[in-house]
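[1] here's a sequence, model it:
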Amino acid sequence: MQPTDFRLFIPSKDFAFSQTFYQALGFSKDPVNDQLCIFSRGECTFFLQNFYNKGLAENLMMQLIVDDINAAFEQIQSMGEVAPKYEPIKQELWGKVIYLWGPAGELWDITQLTG
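    Reported below is the predicted structural model:
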């Protein structure tokens, strides 16, 4: 088996608001049906599902690697109330990171790797 892609299924507490959140973050939406959408930006894709489980959502963490952490932070700040919870850029051992919480409690680790 040779994998060609890996897609995560992200839960949503409010399916419509989650779609707005991910579009404001710069992802394009491609509806699959009334319960599922594919979001993409460049080569990165994931599914957003109209399904919510608190334990799953609040323990889900994804890392999104970017080439410009400052541009990512500006994008998040421009989201206004759509992105109510995030932390400023932090320096970690592996690079610079922004922690951004999605509408269902999912955590995005947006990282510009060092080196």
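[2] going by C-alpha atoms from here, please, whenever you check contacts or count neighbours.
    Fine.
[3] list the buried residues of the host helix or strand of residue 71.
    Following DSSP states H and E, the helix or strand that holds residue 71 is helix 69-78. For helix 69-78, burial by neighbour count (16 or more other C-alpha atoms under 10 Å) applies to 69, 70, 72, 73, 76, 77.
[4] which one of those residues is nearest residue 90?
    residue 69 (10.0 Å; C-alpha to C-alpha).
[5] quick one, what contacts that closest one?
    89, 96, 97, 98, 110, 111, 112 (C-alpha atoms under 8 Å, 6 or more residues apart in numbering).
[6] show me where the chain has its helices.
    15-24, 54-57, 69-78 (DSSP state H).
[7] can I have the buried ones of the contacts of residue 69 as a ChimeraX selection?
    What follows is the ChimeraX syntax selecting those of the contacts of residue 69 that are buried according to 16+ other C-alpha under 10 Å:
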select :89,96,97,98,110,111,112
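[8] may I see the contacts of residue 69 organised as CSV, with distance to residue 64 added?
    Putting the contacts of residue 69 into CSV (distance: C-alpha to C-alpha, whole Å) gives the following:
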residue, distance to residue 64
89, 14
96, 12
97, 10
98, 10
110, 5
111, 6
112, 9
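[9] now the other sequence, so there's something to compare against:
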Amino acid sequence: MADGGSWRPPRSCEDYWWEWKHCRGLRHAFHHYYTHGEMPACGRWREDYEACRAWERDHATAAQEALCKSERARVMEKQKYAPVWKLRKSPPPDWYLPLNEDKSN
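    Modelled structure (predicted):
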């Protein structure tokens, strides 16, 4: 870890607070339940907010480590899912031809 004087949290504490409030909102909870079949787990955002405040208040090493660990876990979780579309290296060979929009199906 970096020394306490130069290290900054990856996000501002207000960002963690906003994410926690958003996660607990009725609209988000309904959408998450509809999409994933379970209620969202919002506790991590609250813990990150408290760790961020502890860092701002005391420059606690435990708070720094908790924030780093949580952000790493968040990044790893995001990378777990493959992209929906396969990315191309180059355009298709017939990209310049007109589309057949006038044909009826």
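[10] any chance you could compute the TM-score here?
    After superposition, the two chains reach a TM-score of 0.27 (TM-score structural alignment, normalised by the length of the second structure), with 45 aligned residues with a C-alpha RMSD of 3.8 Å.
[11] so which of the helices of the first structure gets nearest residue 45 of the first structure?
    So among the helices of the first structure, helix 15-24 is nearest, using C-alpha to C-alpha, at 11.3 Å.
[12] just the element for residue 32 of the second structure, please.
    Residue 32 of the second structure belongs to helix 26-36, assigned by DSSP H and E.
[13] pull out the buried positions in that helix.
    29, 32.
[14] next SSE downstream of that helix?
    Trace forward from helix 26-36 of the second structure with DSSP H and E and the next one is helix 43-58.
[15] by contact count, what packs against that following helix?
    helix 13-24, helix 61-79 (3 or more C-alpha pairs under 8 Å, 6 or more residues apart in numbering; DSSP states H and E).
[16] can I get the ones you listed in JSON lines with distance to residue 48 of the second structure and mean neighbour count?
    Formatted as JSON lines, those follow (distance: least, C-alpha to C-alpha, whole Å; neighbours: other C-alpha atoms under 10 Å):
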{"stretch": "helix 13-24", "distance to residue 48 of the second structure": "6", "mean neighbour count": "16"}
{"stretch": "helix 61-79", "distance to residue 48 of the second structure": "6", "mean neighbour count": "14"}
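[17] nearest to residue 43 of the second structure, out of the ones you listed?
    Nearest of these (C-alpha to C-alpha): helix 13-24, 7.7 Å.
[18] counting contacts, what elements does the closest one pack onto?
    By 3+ C-alpha pairs under 8 Å, 6+ apart, helix 13-24 of the second structure packs against helix 43-58.
[19] quick one: the helix it packs on to helix 13-24, angle?
    160 degrees (axes from the mean of the first three to the mean of the last three C-alpha atoms, to 10 degrees).
[20] what angle do helix 43-58 of the second structure and helix 61-79 make?
    150 degrees.
[21] buried ones in helix 43-58 of the second structure?
    45, 46, 47, 48, 49, 50, 51, 52, 53, 54, 55.
[22] just the residues contacting it, thanks.
    With contacts defined as C-alpha under 8 Å, 6+ apart, helix 43-58 of the second structure is touched by 9, 12-14, 16-17, 19-20, 60-61, 63-64, 66-67, 70.
[23] out of those residues, who's nearest residue 77 of the second structure?
    Nearest to residue 77 of the second structure among those, with distances taken as C-alpha to C-alpha, is residue 70, at 10.5 Å.
[24] right, I'll call it a day here.
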